[in-house]
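Enquirer: Next comes the sequence, and after it the predicted model I'd like to discuss.
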Amino acid sequence: MPLGIYVMKVKPGREKEIKRILLEEFGFDEVHIVTGTFDVIGKIFLPLSRRGFEELKDNIQKLDGITEVKYLEALD
């Protein structure tokens, strides 16, 4: 099953709420609050095409508190 890895920039103080939403409402397998360029990283296994991963990115971007979303699709 394809693996999507999403990295997000979040408004300060919203990291834990975004983590909860990604786990409970979006069904992410793992979500971590991280240091560095991005604030939150999430991993999700889904039977999606590249278009599906893009749509998920767009839906995450709509969450209040998200300022930027990028994703990587694992190929192996």
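Expert: Looks like it arrived, so ask away.

Enquirer: Every contact and neighbour count from this point should use C-alpha atoms.
Expert: Fine.

Enquirer: what about the longest helix in this protein?
Expert: helix 50-61 (DSSP state H).

Enquirer: Who are the packing partners of that one?
Expert: In terms of contacts (3 or more C-alpha pairs under 8 Å, 6 or more residues apart in numbering; DSSP states H and E), helix 50-61 is packed against strand 66-74.

Enquirer: Pull out the buried positions in the longest helix of the chain.
Expert: 53, 56-57, 60-61 (16 or more other C-alpha atoms under 10 Å).

Enquirer: Provide a list of residues in contact with the closest residue in space to Leu72 that isn't next to it in sequence.
Expert: Nearest residue to Leu72, sequence neighbours excluded (C-alpha to C-alpha, 6 or more residues apart in numbering): Ile5, at 5.1 Å. Residues counted as contacts of Ile5 (C-alpha atoms under 8 Å, 6 or more residues apart in numbering) are 41-44, 71-74.

Enquirer: Got another one to weigh against that:
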Amino acid sequence: MNKNSSNIIKEVLLAFAMGIIFLAVLIALSYIIFPNQMTEGENTEELLLIGFPMLIAYITYYARKILNKIK
């Protein structure tokens, strides 16, 4: 594996990790801002419905950015 492909793999893993950290922070902030609703489980599904597409969009953005570097 050459140095370029190694850097690409590192950037993809970094984008994935940053997306997961973003989702975790979003969930943590929801528990802080809406503690009663989150303990009852009312907003958990809505939060995940918002968070996972944002995670996918974040990873897709960085994947496109990395692919443009390859070209």
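Expert: Okay, I see it. All values reported here derive from a predicted model rather than from experimental measurement.

Enquirer: How close are the two chains, by TM-score?
Expert: Overlay of the two chains. TM-score (TM-score structural alignment, normalised by the length of structure 2): 0.36; 39 aligned residues with a C-alpha RMSD of 3.1 Å.

Enquirer: And Cys18 of structure 1, how close does it get to Phe53 of structure 1?
Expert: For residue 18 of structure 1 the amino acid is Ile, not Cys. Going from Ile18 of structure 1 to Phe53 of structure 1 by C-alpha to C-alpha, to the nearest Å gives 18 Å.

Enquirer: Ends of stretch 24-44 of structure 1, what's the gap?
Expert: Using C-alpha to C-alpha, the distance between the terminal residues of stretch 24-44 of structure 1 is 12 Å.

Enquirer: Over to stretch 57-69 of structure 1?
Expert: 7 Å.

Enquirer: excluding its backbone neighbours, what's nearest the residue nearest the centre of structure 2?
Expert: The residue lying closest to the centre of structure 2 (C-alpha atoms, centre = their mean) is Gly19, at 1.9 Å. Once flanking residues are discounted, Gly19 of structure 2 sits nearest to Leu55: 5.1 Å by C-alpha to C-alpha, 6+ apart.

Enquirer: residues in contact with that neighbour?
Expert: 19-20, 22-23.

Enquirer: Fine by me, thanks again.
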